[in-house]
Each structure stands twice: as C-alpha cells, then as structure tokens.
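Peer 1: Just need the structure, nothing else, for what follows:
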Amino acid sequence: MGTGVDVLEAGAGPPVVLLHSSVSGNRQWKALVADLRDRHRVLAPNLLGYGATPPFDGAGPQRLTDQAALVHAVLEGVDEPVALVGHSFGGAVAMRAAVELGDRVRALVLLEPNPVALLARDGRDDAFAEACALRDHVQRHGTAGTWTEAAPRFADYWLGDGSWDAMSASRRAAFVAALPPNRHEWDAVTDPAMTIDDVAPHDVPTLVVHDPATRRPIREVVEVLAAARPAWRSATVDGGGHMAPLVRPDLVNPLVTAFLAAS
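Peer 2: You can find the predicted model right below:
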C-alpha cells in the first residue's frame, strides 16, 4: 500500500476505490462499504490533509494529478481492473485518475463531480463565476487563518441553506477543523489549463449521478460532461442535494452497486 496514504480497506473481490468529498473523509463511505464488501475489495483513501494522509505540500497550486497520485499509491500491487467512485471533489479526482490509469479502469461512477474549470472552457461564465466566488471566500479566509468565518458560507452552499445554523457546536467545530484542505482543492478544480480530455476518459463505462436541483455549477458541469461524452450514462436523485451520498445513501448506493455489477 502506498506509503503515507491513510486508507480504509474492506472485503474481497474486484477492487473499487472510493474517493470522498471535501470537508469529509473516507468515513463518509460507511454505508457504501457495507453494501460492497461482500462482492468487492474496497479501498477508500483519505485525500491530502484528511485523516492520517499528509497535507498538500503547498509547493505551487494543487492540481488533480497531485490527488490522483494517492489512487496510484493505493493500487500498488493491484493487477485487476479497478472501478473508481468519487463524490464532489473526489469525483474530479476520480476523473483524473481514470485518465491516468487508462485501460486499468473498468468502471467510473461520478456523484455530483466538480471539475468546474470545464465551465470556463465551455463559455459558462456565470456558473463558473459562482464557483469562483466561493473559492475566493474560502481562500481569503484561509490565507488569514479565519476558518470560522469561511465555514458558514461554505456549509450553507453545499449542505443547503440554513445548515450552519442547524449544526451543534461540536459539529461546527469538526467542520471548521476539516475545512483547511479545501483551500488548495479549489486550485485543482479551477485549473485554467484543464481540458475535457484531462478529466473525462473516452472508453470507460461511466455513470454520472446528480440532483437536478443541485447548485448551478454542478448542474452545468453535468451538462458539459453529457455533451462531451454522450456514451456516459446518467441518473438523478431528487431531493438529495449535493450531499446525497451522505444524507440519502438509500437512494444513491443502489445506483452505484447496480452499475458496478453491470460493468
């Protein structure tokens, strides 16, 4: 296993790598691991700065390939074709890892993926500006070290309006503590050099899952992907929001497990 990568491993069978969202960790996959472990070897790394995985070194802007290196590390010694599942930022990482791994990937599942740089490439300036406004908010407070000021807006944007006010004090503290890696993750998903071919493999069976009422940048990323890769399959989860993989695993996980079985 890759040195320095904090990874949860369970089950046996064809390997599946699960890549979590920002301000989360591999613990977000508890229910999906339980659903997969009887048929798959599940590998769920913590991304840079989460759990015991070292933080990003900060030497220049983070790029998706920096995070995809963790996937290569956890697959060291794995010779079988692998499936990748990623949520939000983890979805963007899974996309880049799939391109880098090439024909080693047998299936790709993207849950509300966020490679928002593709919006700028496609002329979707308003959606890109909305994402960049949140990026700038997080990075401004990250530079100042005022993470408690960054957290409410971030939480309400991705978890739903009013989420911060509804959190207990302990939940707020945990959220703030998990937020710092996101400062660098924004650089990765808004990389101005990113092209569709950098993150969207041509020949990998792929399922994209989203809530039609999710935030505009994600909706439009899904539209860009659908136009660029018409062979990819799509599925919707109504009412789950951006965090449906965590708050509505009863809706999301059957879609994931069925697609992996069919692939």
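Peer 1: From now on I want contacts and neighbour counts done on CA atoms only, so please keep to that.
Peer 2: OK.
Peer 1: How about Leu246, nearest residue that isn't a chain neighbour?
Peer 2: Gln28 (6.3 Å; C-alpha to C-alpha, 6 or more residues apart in numbering).
Peer 1: I'd assumed His20 was in contact with that neighbour.
Peer 2: Yes - look at Gln28 against His20 with C-alpha atoms under 8 Å: they come within range, at 6.8 Å.
Peer 1: Which one's more surrounded, these two?
Peer 2: In terms of neighbours (other C-alpha atoms under 10 Å), His20 is the more surrounded of Gln28 and His20; the figures are 28 against 18.
Peer 1: if I pick that one, what's in contact with it?
Peer 2: Asn26, Gln28, Trp29, Asn46, Leu47, Gly86, His87, Ser88, Phe89, Gly90, Gly91 (C-alpha atoms under 8 Å, 6 or more residues apart in numbering).
Peer 1: try Pro205
Peer 2: Residues near Pro205 by C-alpha under 8 Å, 6+ apart: Arg106, Ala107, Leu108, Trp232, Arg233, Ser263.
Peer 1: can you check Arg153 too?
Peer 2: Leu134.
Peer 1: could you measure it against Ser163, distance?
Peer 2: 9 Å (C-alpha to C-alpha, to the nearest Å).
Peer 1: before we move on, back to that, mind checking which of the contacts of Pro205 are in helices?
Peer 2: Judged by DSSP state H, helices contain none of the contacts of Pro205.
Peer 1: For the strand or helix carrying Val93, which helices and strands make contact with it?
Peer 2: Using DSSP states H and E, Val93 sits in helix 89-101. Judged by 3 or more C-alpha pairs under 8 Å, 6 or more residues apart in numbering; DSSP states H and E, the packing partners of helix 89-101 are strand 15-19, helix 64-74, strand 82-87, strand 105-111, helix 182-189, helix 196-199.
Peer 1: to compare against the first, here's another:
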Amino acid sequence: MPKDIRYETETFWQVFGTGERPALAIHCMLGSSEMWGGVLAPMADTLTTTAFDLPGHGQSAPWDAAGAAPGAYQTLATRIAASFIERPVDLIGHSFGASVALRIAVGAPQAIRSLTLIEPVLFAAAKGSPEWEELRPHQDHLDALLAAGEQEEAARRFMRDWGAGAPWETLPEKLRTRFIAQMPIIENVTPANFEDPGGICRAGGMEGIEAPVMLIRGDQSPKIVAATCDAIAARLADVGTAVVPGAGHMLPLTHMPQVSELIAMNIERS
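Peer 2: Alright, predicted model coming up:
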C-alpha cells in the first residue's frame, strides 16, 4: 500500500475496488482510511476508490499543531485530498471529511462527478440557528479543557458526543491513548467547523456545484447535524437527503449497508 510526501506530509493511502469510475473517500476525525473498506465493498465493480489517512491519523505521519493558524489543518487536508484527483471523481466524505469534500467541490466543481456528504460538521452553514446556539456553550467547554491541557477529559467528551457510542472506559487503552494524542488536531479544526475560514459558505460557492449531491445523517446524531445538512441542502442545485433510522454520527461503521446503498444511489444519478 503506497505512501509518499504530499504537501510536506508523509501520507498513506489504499485503494478499494477495481471499477472504471475513480472515487475519493475522506474519513472523519480520529478515524482512518480503514473505515471505508466495508462501506465500499458493494461498489467494488463500479468504483476504484482511493482512501487516504489524514495527517496524524492511521499510517500517515503525525501532525504538529504547534504554531499552526486556527483552521490550518482543514486547508492542509483539502490540499492533500485534491492532490489525488486527476479527473472527475465520485467524492465521498464523512464528518470532517465531508467538510473537506465540500470545500473541494466549491473550489473546483468541475472535478466532481458526484458528491456524497455523510454527517458534515460544517456548523458555520447553520450559524445563528437554535441548534448552533445550543451547541456553542458545549464547544466552549471543550475548548477550555483543551486550552488547560486536559486532553484526556476532552477526548472523553469528544467521543461521548461524536463517537460510535461505546463508553470511554470500554475502549482499548491503545485507542484511548491515540485519541488523547490527537486532541490538538481537534482544537485546530474547531474554528474551521464554526467560523469557516476556508470560505466554503461564501456567497455563490455551493450554488456552483452542478454534480448530484447526497446528504446522509443519522436520526440519533446531535441536533446540529440536521440543521447543518438542511442549510447546505438549501443551497444546492441537485441534492437528495437521507436520514438513517437508529443511526448516530458514526453510521459508516454502525449502519454500513444503509450507507453503502445511499452512496450507490447517488453515484447512479451522475
């Protein structure tokens, strides 16, 4: 499985499927490219999908947050993701990965054949909504923990809200240690989620995406996700939305067959 230097970052990736259509899949915070294997398996004859590990995740090199401008991580992830696109692709992203995918689609709509956004966390799209106002104090508390160096408690709270539902104490020690070490990345990404320094929400940006878009969320996810999906969908020319019953934020892992079917449906529309 290949690994090379992309934007001064040693980046690992793997390829799923052997189909004629090129695709690119971008995983969530604290995840890795491994999560896409089962989701993409039913489309192996249709897609050849590149899935890479974000900096500081999986088998890619660590990322040093010291001195980085707020939101810089999203810019780096977007540049690395875009470096894998050579011709129009079916672009798939989950959570933070969905925000990166949307940023690419806004910046280069001609590079996108279809766009599937699973639980995007671009909360700036819903800024000022009741859901945004409700979430902000919780995020302020998480930010305070991170600023105080309380990395373990921050990781515990983050996984409680955005994990797959397993209690922190039941996670393997190796995983807990890794999540704690990745908290500086979460700290840097927060401004990208809430304030959108990359300009994804700029006037006319999402409206310029002509490729079919599918927005997927779970009905058990934090309320801000529904508000974010609704706000994004309202600005798109060709969009479908889907809500998976009983699913939370990590539905690519917990509700794999449903997510696979919805991705396939969107691909068939392009």
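Peer 1: hmm, back to that, make a ChimeraX selection of the buried ones in the contacts of His20 of the first structure.
Peer 2: Here is the ChimeraX command that picks out the buried ones among these, judged by 16 or more other C-alpha atoms under 10 Å:
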select :26,28,29,46,47,86,87,88,89,90,91
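Peer 1: which one among the contacts of His20 of the first structure gets closest to Thr214 of the first structure?
Peer 2: Among these, Ser88 lies closest to Thr214 of the first structure (C-alpha to C-alpha), at 11.5 Å.
Peer 1: Map that closest one onto the second structure.
Peer 2: Counting by TM-score structural alignment, Ser88 of the first structure lines up with Ser95 in the second structure.
Peer 1: contacting residues for the spatially most central residue of the second structure?
Peer 2: Closest to where the C-alpha atoms of the second structure average out (C-alpha atoms, centre = their mean) is Gly97, at 2.1 Å. Residues counted as contacts of Gly97 of the second structure (C-alpha under 8 Å, 6+ apart) are Ala25, Ile26, His27, Cys28, Met29, Pro120.
Peer 1: TSV for these, including distance to Cys201 of the second structure?
Peer 2: Shown next, in TSV, are those (distance: C-alpha to C-alpha, whole Å):
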residue	distance to Cys201 of the second structure
Ala25	21
Ile26	20
His27	21
Cys28	20
Met29	21
Pro120	13
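Peer 1: Glu9 of the first structure belongs to a helix, doesn't it?
Peer 2: No - using DSSP: H, G, I helix; E, B strand; the rest coil, the assignment for Glu9 of the first structure is strand, not a helix.
Peer 1: separation between it and Phe128 of the first structure?
Peer 2: If you go by C-alpha to C-alpha, the gap between Glu9 of the first structure and Phe128 of the first structure works out to 36 Å.
Peer 1: Of these two, which one has the most company?
Peer 2: Using other C-alpha under 10 Å as the criterion, Glu9 of the first structure and Phe128 rank with Phe128 on top: 23 against 16.
Peer 1: which residues in the stretch 151-270 of the second structure form helices?
Peer 2: Ranges of helices in the stretch 151-270 of the second structure, per DSSP state H, counting those that start in this stretch, are 151-162, 173-181, 183-195, 223-233, 251-254, 256-268.
Peer 1: I'd like those helices written out as CSV, with distance to Arg103 of the second structure added.
Peer 2: CSV is the format used below for the helices of the stretch 151-270 of the second structure (distance: least, C-alpha to C-alpha, whole Å):
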stretch, distance to Arg103 of the second structure
helix 151-162, 21
helix 173-181, 25
helix 183-195, 11
helix 223-233, 12
helix 251-254, 21
helix 256-268, 19
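Peer 1: Minimum distance to Ala81 of the second structure: which of those helices has it?
Peer 2: Here helix 183-195 is closest among those (C-alpha to C-alpha), at 16.1 Å.
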